[in-house]
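K.L.:
Okay, structure incoming, though there's no sequence with it:
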């Protein structure tokens, strides 16, 4: 079973399930009006859970899908003193590969192995080195904030806002 499935750890806009499902099912996203092809296998994730990632979150590049603002990346170097709030989705290995391609496998060219949950590997992707930081577009940040509220419902709004502010370049 562990060879067929992977826990995909996400930390940007995919933390919001509605947004993430465009990578699985395809279709037009209401948050950025972008169209996504979806995965070949359009099966829903088998499970999802909150998950903290021991890598620094930052925003970089210039995404046309998000009005040329920066998008979320992780510093590829592990840092146990910094925890990025994320979510894991249990999906097939083929879905993971399809999602990486849709995200842009030249931008997200490094797969990080983050351990195991229930005997199944936890993986995510980021850029192979830290790129120049770029402020994200407000709509992108709002999607992440909705995803944090969905994933961490006990977290007060003020704490979510402070978390976001700490990761956006001054």
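P.N.:
Yes, it's here. Note that the structure is predicted; figures quoted are calculated from it, not measured.

K.L.:
drop to CA atoms for contacts and neighbour counts, all remaining ones
P.N.:
Will do.

K.L.:
Please enumerate the helices of the protein.
P.N.:
17-25, 93-103, 138-151, 157-167 (DSSP state H).

K.L.:
Figure out which of the ones you listed is closest to residue 7.
P.N.:
The closest of those to residue 7 is helix 93-103. By C-alpha to C-alpha, the value is 8.7 Å.

K.L.:
Return the distance of the closest one from the chain's centre.
P.N.:
Here helix 93-103 is found 12 Å from its chain centre; the criterion is C-alpha atoms, centre = their mean, to the nearest Å.

K.L.:
which residues touch the residue of the chain positioned farthest from its centre?
P.N.:
Relative to the centre of the chain, the most outlying C-alpha is that of residue 1, 23.8 Å out, by C-alpha atoms, centre = their mean. Contact analysis of residue 1 by C-alpha atoms under 8 Å, 6 or more residues apart in numbering lists residue 120.

K.L.:
mind putting the helices of the chain in a markdown table, mean neighbour count and distance to residue 62 included?
P.N.:
Shown next, in a markdown table, are these (neighbours: other C-alpha atoms under 10 Å; distance: least, C-alpha to C-alpha, whole Å):
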| stretch | mean neighbour count | distance to residue 62 |
| --- | --- | --- |
| helix 17-25 | 20 | 19 |
| helix 93-103 | 18 | 13 |
| helix 138-151 | 19 | 12 |
| helix 157-167 | 13 | 17 |
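
K.L.:
The ones you listed: which one's closest to residue 59?
P.N.:
Of all the helices of the chain, helix 157-167 comes closest under C-alpha to C-alpha, at 7.7 Å.

K.L.:
Give me the contacts around the closest one.
P.N.:
With C-alpha under 8 Å, 6+ apart as the test, helix 157-167 has contacts from 57-59, 141, 145, 148-149.

K.L.:
take the one below as the second:
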């Protein structure tokens, strides 16, 4: 397969990064007093080229524990979901180095030494690539430690971040769940009366 250059990819969010302002904290940086906590800015603080709301064929659930959010946080199952049990997503068309920066920030890590250029082209939809996320001096131990290949969007590769670890399911805090609810509402993929049922499904999978 002949290599071809890739300059951007679609990062597809499904948790708190459904909210554009929250995702912007990863690219632009934020202070310790921010409601999103402290984050380093990306190597270049340019906004996404495009953004759109879409559907992921992977089920949403909550697991692990976040000190910032005082509860479990969102993941999607790497395996395809049964029909109708997928997840609300928001895609951001970003630079390649922004993706690895986001992966590091999602894990509160010092870095993610993965180069997605050629790798994302040869990954098949549904494949996962292990991310060398360096957390507390140990590689591979980040919560969001795999990149899941999603179908291309307008011919451009798409990825999301999730986990291959058994972090233990759990319940999110009210504040974290409210943030996701706001993002789902902004997506307009659901009528207002459908949002509670969508989130309840994720909560049930997390018990």
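P.N.:
Nice, I can see it. Note that the coordinates shown come from a computational prediction; the quantities given were computed from them, not determined experimentally.

K.L.:
Kindly reformat the helices of the first structure as TSV containing distance to residue 79 of the first structure.
P.N.:
Listed next are these as TSV, based on distance: least, C-alpha to C-alpha, whole Å:
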stretch	distance to residue 79 of the first structure
helix 17-25	26
helix 93-103	23
helix 138-151	21
helix 157-167	15
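
K.L.:
Out of those, which gets nearest to residue 42 of the first structure?
P.N.:
Of all the helices of the first structure, helix 17-25 comes closest under C-alpha to C-alpha, at 5.1 Å.

K.L.:
Specify, as a residue range, where that closest one falls in the second structure.
P.N.:
Helix 17-25 of the first structure corresponds to residues 20-28 of the second structure when matched by TM-score structural alignment.

K.L.:
Over to stretch 55-65 of the first structure?
P.N.:
Across the second structure, the stretch matching stretch 55-65 of the first structure (TM-score structural alignment) is residues 58-68.

K.L.:
how near is the nearest residue to residue 14 of the first structure once chain neighbours are set aside to residue 99 of the first structure?
P.N.:
Closest residue to residue 14 of the first structure apart from its sequence neighbours, by C-alpha to C-alpha, 6 or more residues apart in numbering: residue 20 at 4.4 Å. Residue 20 of the first structure is 9 Å from residue 99 of the first structure, where distance means C-alpha to C-alpha, to the nearest Å.

K.L.:
cool, and residue 30 of the first structure?
P.N.:
The spacing between residue 30 of the first structure and residue 99 of the first structure, counted by C-alpha to C-alpha, is 18 Å.

K.L.:
again, but for residue 13 of the first structure
P.N.:
Taking C-alpha to C-alpha, one finds residue 13 of the first structure at 13 Å from residue 99 of the first structure.

K.L.:
And residue 17 of the first structure, by the same measure?
P.N.:
Counting by C-alpha to C-alpha, the gap from residue 17 of the first structure to residue 99 of the first structure is 14 Å.

K.L.:
again, but for residue 166 of the first structure
P.N.:
Per C-alpha to C-alpha, residue 166 of the first structure is found 27 Å from residue 99 of the first structure.

K.L.:
and if you look at residue 82 of the first structure?
P.N.:
Distance, residue 82 of the first structure to residue 99 of the first structure, using C-alpha to C-alpha: 26 Å.

K.L.:
What of residue 140 of the first structure?
P.N.:
In terms of C-alpha to C-alpha, residue 140 of the first structure sits 18 Å off from residue 99 of the first structure.

K.L.:
Also residue 10 of the first structure?
P.N.:
Applying C-alpha to C-alpha to residue 10 of the first structure and residue 99 of the first structure gives a distance of 11 Å.

K.L.:
Same check on residue 48 of the first structure?
P.N.:
Distance of residue 48 of the first structure to residue 99 of the first structure, given as C-alpha to C-alpha: 16 Å.

K.L.:
Share the number of residues neighbouring residue 33 of the first structure, please.
P.N.:
Residues lying near residue 33 of the first structure (other C-alpha atoms under 10 Å) number 11.

K.L.:
got a list of what it touches?
P.N.:
Taking C-alpha under 8 Å, 6+ apart, we find residue 33 of the first structure in contact with residue 65.

K.L.:
Recalculate using a threshold of 6 Å.
P.N.:
Counting by C-alpha atoms under 6 Å, 6 or more residues apart in numbering, residue 33 of the first structure makes contact with nothing.

K.L.:
How about residue 26 of the first structure?
P.N.:
36-38.

K.L.:
and if you look at residue 134 of the first structure?
P.N.:
Counting by C-alpha under 6 Å, 6+ apart, residue 134 of the first structure has contacts 59-60, 70.

K.L.:
and it, what pairs with it in the second structure?
P.N.:
In the second structure, residue 134 of the first structure lands on residue 170 (TM-score structural alignment).

K.L.:
mind checking how far the closest residue to residue 65 of the second structure other than its chain neighbours is from residue 16 of the second structure?
P.N.:
Leaving aside its sequence neighbours, residue 65 of the second structure sits nearest to residue 72 (C-alpha to C-alpha, 6+ apart; 4.4 Å). Applying C-alpha to C-alpha, the value for residue 72 of the second structure to residue 16 of the second structure is 12 Å.
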